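Asker: got a predicted structure here, sequence first:
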Amino acid sequence: MQNRAAQFVDTVSRHLTAGCVLEAMASALNDIGIDCFCMNLLATPKQKFEEVILASKLPSDWINLYKEKAYSEDDPSQRHSKRVVRPYDWKDAPYDSEREPRALEVVHRASDFGIGTGFVVPIPGSAGNIGNVWMGGYKFQILNRHKPSLHLMALYAFAHVQRLNGTAKQNVKLSDREREILTWIAAGKSVIEIGEILTLSDRTVEWHVQRSIAKLDARTRTNAVAIALRDGAIAF
């Protein structure tokens, strides 16, 4: 799956529309049952969901119902993705079925459309989460070992679409050491392993990691890697 993520990054970097990015994701992930996607910003109380969708590959009837019923106001996942940084299974977004009948309705109606399961990647920003990427399908079946690669792919895809939309920040300059360490992180190495490879202490490696995160306006290592890949600062 890590090789597939690397191929995806290389392919998507050449795409010029958000629709092409989602088609590339579908092509890369179809064999594990992922062929539906939604990429959106987190709506403010005054925004409608259609105003914050960046790209979507969902059943049109579901999107129309979701907008008509204003489900984004009660969708447990939209709420949960504001609060967490780590990816999660869509069905695990918490809600109270007795006190929140609308949330229960969202979950049931999604199942009616065959998209009641999925994987959600929150998109972190410097002052909190700014959006999320949902991916799923009628034959959705991913293993835990797939999730780190899906996480990176979603972060990269979102960052690339931001760039296409003109909402990404200007590139920042990373030092040679910062690029080197982020490249090893992209390859799946831990801080301890990177320290051994580069003959650096764990503390020094972590210091460079945190510097990179701050420079890239990221919140996590994976987020920083995705932005660095998008900007061409590192490569797989």
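Answerer: Thanks, I have it.
Asker: drop to CA atoms for contacts and neighbour counts, all remaining ones
Answerer: Noted.
Asker: N165 and S13, how far apart?
Answerer: 14 Å (C-alpha to C-alpha, to the nearest Å).
Asker: of the two, who's got more company?
Answerer: S13 (16 against 13; other C-alpha atoms under 10 Å).
Asker: distance check, that one against R230.
Answerer: Here S13 is placed at a distance of 7 Å from R230 (C-alpha to C-alpha).
Asker: structure B:
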Amino acid sequence: MKAWFQRLTDLTSIARTEDMLKDALPDFAAELGFDNYAYLYIHPSRTYAVSNYPKEWQRRYFEARYTSIDPVVRTAATTLRAFVWSGEHRQRSESKEIRRFYSEAGDHGIRSGISIPVRTARRHMSMLTLASSRPTLTLEHDIDQIAAVTAVAFLHAKIEQHSTTPTAQLSLSLTPRQANCLKWSAEGKSMKAIATIENMSFATVNFHLNNARKNLDAVSLAQATALATKLGLI
């Protein structure tokens, strides 16, 4: 695998266009015995994928906001090391939604794989996954962490350089009332003041602002306001 990651680094360095990169990655994954590849960039204002996963699965993944519950993404974010995973080796304590996630992924031929996460600017993350339809995965040799991370870091830089067109991405939106309340919040108004201005109850304003925060996948009202402003939603 070390040689494979070195070849990926070499390929990335000479790919002059996004089409060259997208055309080569499926063959590269197949050389190592994998069915699919998926590059995933996770950012509060722009989460997207470049992948040859089935289109239906890519659409479902983002529509259901599976980045927030995907166990592979969670492991990647907490370990920041290349690792092997399998839908077969699950814990009994896993929630119903995670079991459903694994089941849906398996229905699309995604049952095991290798994922390599790297830290990007401002402490965000991107990761490359090589996926297989096999229920479990056995590697003859341990993954060379340095070679793996170096290759994916080069891949991330090249995808960013080309402003590569995503094959799927997270769509962020607000309802008119959410946007209106968030706009007032961005202008420094308190929830009590917004309630008075808009002739709403305090609870209704809180309801709309909380849903706006959830829709933007933000951890706080301040972050939601900043994201909505950056994305031109308010």
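Answerer: Right, received. Where do you want to start? Bear in mind the structure is a predicted one, so any value in this text is a computation, not a measurement.
Asker: ok, back up a step: so what's in contact with S13 and R230 of structure 1 at the same time?
Answerer: Shared contacts of S13 of structure 1 and R230, defined by C-alpha atoms under 8 Å, 6 or more residues apart in numbering, comprise H160.
Asker: and the longest helix for structure 1?
Answerer: When structure 1 is scanned for its longest helix (criterion: DSSP state H), the result is helix 147-165.
Asker: the next helix or strand after that one packs against which elements?
Answerer: Sequence-wise, the next helix or strand downstream of helix 147-165 of structure 1 (DSSP states H and E) is helix 176-186. Applying 3 or more C-alpha pairs under 8 Å, 6 or more residues apart in numbering; DSSP states H and E, one finds that helix 176-186 of structure 1 makes contact with helix 191-198, helix 202-215, helix 221-230.
Asker: what span of structure 2 is the second one aligned with?
Answerer: The reference is to helix 202-215 of structure 1. Alignment note (TM-score structural alignment): helix 202-215 of structure 1 is unmatched in structure 2.
Asker: what sits against the residue nearest the centre of structure 2?
Answerer: Among the residues of structure 2, the one closest to the centroid is I42, at 4.2 Å (C-alpha atoms, centre = their mean). I42 of structure 2 makes contact with Y48, H124, M125, S126 under the criterion C-alpha under 8 Å, 6+ apart.
Asker: what about these, which are in helices?
Answerer: Going by DSSP H, the helices hold none of these.
Asker: next, format the residues you listed as TSV and append distance to T138 of structure 2.
Answerer: Formatted as TSV, the contacts of I42 of structure 2 follow (distance: C-alpha to C-alpha, whole Å):
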residue	distance to T138 of structure 2
Y48	29
H124	30
M125	26
S126	24
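Asker: need the max-distance pair from those.
Answerer: Y48 and H124 (12.8 Å; C-alpha to C-alpha).
Asker: looking at those two, which is more packed in?
Answerer: The neighbour comparison of Y48 of structure 2 against H124 (other C-alpha under 10 Å) goes to Y48, with 21 against 13.
Asker: now check structure 1 for the residue matching the more buried one.
Answerer: Match for Y48 of structure 2 (TM-score structural alignment): I53.
Asker: and for V72 of structure 2?
Answerer: Match for V72 of structure 2 (TM-score structural alignment): S77.
Asker: how about the helices in structure 2?
Answerer: Counting by DSSP H, the helices of structure 2 are 2-14, 18-31, 55-63, 71-79, 96-107, 145-162, 176-186, 191-197, 202-215, 221-230.
Asker: in TSV, list those helices along with distance to T120 of structure 2.
Answerer: TSV is the format used below for those (distance: least, C-alpha to C-alpha, whole Å):
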stretch	distance to T120 of structure 2
helix 2-14	17
helix 18-31	20
helix 55-63	21
helix 71-79	12
helix 96-107	26
helix 145-162	8
helix 176-186	28
helix 191-197	35
helix 202-215	24
helix 221-230	18
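Asker: right, and those helices - which one's nearest Q169 of structure 2?
Answerer: Q169 of structure 2 lies closest to helix 55-63 among these, at 6.3 Å (C-alpha to C-alpha).
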